[in-house]
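**Q** next input, structure requested:
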Amino acid sequence: MDYLTEVRNNLQAAKDRKAIAIAEENRKQRGAKFGIILLIAVMFTVIILFGDNIANWC
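**A** Down below sits the predicted model:
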């Protein structure tokens, strides 16, 4: 394998590693967004279902 082919392979490997890192970061951000949305949905559900009881407790 000549030098130029080796340089190309190394460059492609670096691009692949960067793409994998970006994909993992995007996956983490999507997971965080989903968790926040789920938390808000649960909070609204609790307020809607038990709102009158919570008002009586206070």
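**Q** going by C-alpha atoms from here, please, whenever you check contacts or count neighbours.
**A** Will do.
**Q** residues near residue 51, how many?
**A** The tally of other residues near residue 51 (other CA atoms under 10 Å) stands at 13.
**Q** can you say which helix or strand has it in it?
**A** Assigned by DSSP states H and E, residue 51 belongs to helix 3-57.
**Q** second chain to compare with the first, below:
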Amino acid sequence: MMMMMMMMMMMMMMMMMMMMMMMMMMMMMMMMMMMMMMMMMMMMMMVNGLGFFIIKYFKSL
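**A** Have a look, this model is predicted:
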């Protein structure tokens, strides 16, 4: 009986560890996605800013 309990506990611990790992992986993926989105947004902003400045420059000519 005790062995069974120990085995069950071990299995539960393993499952928990796996779940935690999966969650961590998901979190990492989410973080990566967020970072990519932020980078894209920054790039868009930079491009838009550059375009704006160029238009202003041409208008001033």
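**Q** for residue 8 of structure 2, see how far away residue 14 of structure 2 is.
**A** Residue 14 of structure 2 is 10 Å from residue 8 of structure 2, where distance means CA to CA, to the nearest Å.
**Q** shared neighbours, those two?
**A** Shared contacts of residue 14 of structure 2 and residue 8, defined by CA atoms under 8 Å, 6 or more residues apart in numbering, are absent.
**Q** count the neighbours of residue 46 of structure 2 for me.
**A** The burial count for residue 46 of structure 2: 12, using other CA under 10 Å.
**Q** in structure 1, what residue corresponds to it?
**A** When structure 1 is aligned by TM-score structural alignment, residue 46 of structure 2 is paired with residue 46.
**Q** what's the local residue count around residue 14 of structure 2?
**A** 12.
**Q** same check, this time on the one 3 residues further on
**A** In terms of burial, residue 17 of structure 2 registers 12 neighbours under the definition other CA under 10 Å.
**Q** per the alignment, it pairs with which residue of structure 1?
**A** Checking TM-score structural alignment: residue 17 of structure 2 goes with residue 17.
**Q** give me the mean deviation of stretch 4-17 of structure 1 from structure 2.
**A** By mean CA distance after the TM-score superposition for structure 1, the fitted stretch 4-17 of structure 1 averages 0.5 Å away from its aligned residues in structure 2.
**Q** show me what counts as buried in that stretch.
**A** For stretch 4-17 of structure 1, a neighbour-count test (16 or more other CA atoms under 10 Å) marks nothing as buried.
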